[in-house]
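Colleague: sequence unavailable; structure follows:
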């Protein structure tokens, strides 16, 4: 049933996957008393133990559902790995209705173009967050840092319910900031990920270790290459802004391991193709040099194969 026909009934949110950000969103939905469901592959019951930033402990049952739950939702949030997004949309395509709002929330870039092709009639949002959390066990969530969330519409056909949707999403991971052009903050976040993720993974260190002087030349070179691409895309900025953004996140997440660090450690596929790989692809569009990001791609891919 379309959101527009539901009058005062609360909108239902479907959260795809049982990952870190998915669990963080579920916890916030639980706190806010939102009507929500967590869509998993096996549809097994999950009792989640949560430790928040103040070390307060919570335990609650996640409302778990299958792909059928997607069809019953108004807002579908997809906080899974970037390389999983297209496959999920393909699997769930018959359950997704044209009036539903899709929210992409993951590291890296490159999925927006594919999803717009797969779901040309849906409302589409992109978001990125600097919240920090990890999962010690499959049924545990440890929240280590409260960050900020950036959101923006890619395509919107629900002017009547735009404010309602924005208000619901804004409350999930506050403070939330809405942008008329979400691509700029997505590129800023991409630069942060492009520096922290591969370096922390290759050198097997926590994020905070990257503040050491020996890493600064690489960080600056990564940001220089991204700055040149962004300037060709029409964004006005200097490399120093990206470098400072990277340094700020390194400090804020100094006790954390990056997702790419954890993926390599656990012998899982990384999102390198959607982070530094996407940067290399965009550089090729403009015939720009991109040797540092290209080298990082090759090194991470080689580690993936060797593990």
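Modeller: Nice, I can see it. These numbers were taken from a predicted model, which means no experiment stands behind them.

Colleague: from here on, just use CA atoms for contacts and neighbour counts.
Modeller: OK.

Colleague: excluding sequence neighbours, find me the nearest residue to residue 188.
Modeller: residue 242 (6.7 Å; C-alpha to C-alpha, 6 or more residues apart in numbering).

Colleague: and the helix or strand that contains that neighbour, what's buried?
Modeller: Take DSSP states H and E as the rule and residue 242 turns out to sit in helix 239-252. Residues 239, 242-243, 246-247, 249-250, 252 are the ones in helix 239-252 that count as buried (16 or more other C-alpha atoms under 10 Å).

Colleague: please name every helix or strand in contact with it.
Modeller: Judged by 3 or more C-alpha pairs under 8 Å, 6 or more residues apart in numbering; DSSP states H and E, the packing partners of helix 239-252 are helix 183-202, helix 216-232.

Colleague: quick one: that helix to helix 183-202, angle?
Modeller: If you take axes from the mean of the first three to the mean of the last three C-alpha atoms, to 10 degrees, helix 239-252 sits at 60 degrees to helix 183-202.

Colleague: can you list the neighbours in contact with helix 239-252?
Modeller: The set of residues external to helix 239-252 that reach it, using C-alpha atoms under 8 Å, 6 or more residues apart in numbering, is 145, 188, 191-192, 195-196, 207-208, 210-211, 219-220, 223-224, 227.

Colleague: same question, stretch 153-162
Modeller: Here stretch 153-162 makes contact (C-alpha under 8 Å, 6+ apart) with 4, 122-126, 179-182.

Colleague: below is an additional structure, to be compared with the one above:
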């Protein structure tokens, strides 16, 4: 299968390296990572060590592929859709953080859209080198197929893109499954991200510290607010269950610095709009408040404005 990894950062590079064992892979990313990968190949360290040789480019337009795996930051999703629309792509799967990426992709593309989550952990050590920090799994589910009139998750009886995507991942020995209730997984992941990412970023702490000391209560409230908004959106998320999952993730990744903490430390824009921001906005649409998520979003946005990255 011809697979494009659109967003060859840490996660995209790891998935590209893994998929390269069974497929014809092209990484779309930025220099110097792309040029180094093109010249020397892509080296993976950490959980397993190996080298891969995917093609790589900084130009995401005019691509011809059976599948595009989108791993860009949420604020770059619209640009990714515009670039992909200039080529011929059979299906697109989002493995991004936050909520709303699938709607953005569906609005700009005519091909099947597949939603997904992954628990793999990765970090770019240097150009051409990605550290595999945690082995995980991939879950995908149909979001929109050809001819759909809206952007809600659905399965076409004559075509099951999510099953084909999961099979492509499994062909490369990646644990992957197709889940018809992918919206539940997306909201559950959002609850975990809302509890961990902005708090670690603002407090400048590693994941394991979130549920210790004064930040613990606010992390639990952030997760509980996501669960309430999810239920208002028709997804049965339990507040205690997602808080417990957030605590478990924080323990498993105790020594990790969250992606949002890394963004703040590097002076980069964050994905706060698609995490805490979207929770507060959806709550307002449903006629109630999500005060913890609203405050966290305001604080991170305030830092972004002050740093000149918004």
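Modeller: Perfect, thanks for sending it. Remember, it's a predicted structure, so these values are computed and weren't measured experimentally.

Colleague: quick TM-score on the pair, please.
Modeller: The TM-score (TM-score structural alignment, normalised by the length of the first structure) is 0.87; 291 aligned residues with a C-alpha RMSD of 2.1 Å.

Colleague: could the helices and strands packed on helix 239-252 of the first structure go into CSV alongside mean neighbour count?
Modeller: Formatted as CSV, those follow (neighbours: other C-alpha atoms under 10 Å):
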stretch, mean neighbour count
helix 183-202, 22
helix 216-232, 19
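
Colleague: helix, strand, or coil at residue 80 of the first structure?
Modeller: coil (DSSP: H, G, I helix; E, B strand; the rest coil).

Colleague: neighbours around the counterpart of it in the second structure, how many?
Modeller: Superposed on the second structure with TM-score structural alignment, residue 80 of the first structure falls opposite residue 72. A count of nearby residues for residue 72 of the second structure, using other C-alpha atoms under 10 Å, gives 24.

Colleague: ok, for residue 72 of the second structure, nearest residue in space, not its chain neighbours?
Modeller: Once flanking residues are discounted, residue 72 of the second structure sits nearest to residue 7: 4.4 Å by C-alpha to C-alpha, 6+ apart.

Colleague: same check, this time on residue 195 of the first structure
Modeller: In space, residue 195 of the first structure comes closest to residue 219 once its chain neighbours are excluded; the distance is 5.7 Å by C-alpha to C-alpha, 6+ apart.

Colleague: distance-wise, check the one you found relative to residue 269 of the first structure.
Modeller: Residue 219 of the first structure sits 23 Å away from residue 269 of the first structure, going by C-alpha to C-alpha, to the nearest Å.

Colleague: before we move on, the earlier item: so which of the helices and strands packed on helix 239-252 of the first structure comes closest to residue 88 of the first structure?
Modeller: Residue 88 of the first structure lies closest, by C-alpha to C-alpha, to one member of these: helix 183-202, at 21.5 Å.

Colleague: what about residue 142 of the second structure, which helix or strand?
Modeller: Going by DSSP H and E, residue 142 of the second structure is part of strand 138-144.

Colleague: tell me the contacts of residue 197 of the second structure?
Modeller: 258-261.

Colleague: before we move on, what about residue 204 of the second structure?
Modeller: Going by C-alpha under 8 Å, 6+ apart, the list of residues near residue 204 of the second structure reads residue 261.

Colleague: I'd like the distance between it and residue 265 of the second structure.
Modeller: For residue 204 of the second structure, the distance to residue 265 of the second structure - C-alpha to C-alpha - is 9 Å.

Colleague: hang on, the earlier thing: which residue in the second structure lines up with the residue nearest to residue 188 of the first structure?
Modeller: Counting by TM-score structural alignment, the partner of residue 242 of the first structure is residue 242.

Colleague: what is the subsequent helix or strand relative to the helix holding residue 242 of the first structure?
Modeller: Assigned by DSSP H and E, the successor of helix 239-252 of the first structure is helix 259-265.

Colleague: which helix or strand lies directly C-terminal to that next one?
Modeller: From helix 259-265 of the first structure onward toward the C-terminus, using DSSP H and E, the following helix or strand is helix 276-285.

Colleague: against which helices or strands is that next one packed?
Modeller: So helix 276-285 of the first structure, by 3+ C-alpha pairs under 8 Å, 6+ apart, packs with helix 216-232, helix 291-306.

Colleague: columns distance to residue 163 of the first structure on top of the ones you listed, output as TSV?
Modeller: Formatted as TSV, these follow (distance: least, C-alpha to C-alpha, whole Å):
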stretch	distance to residue 163 of the first structure
helix 216-232	30
helix 291-306	39
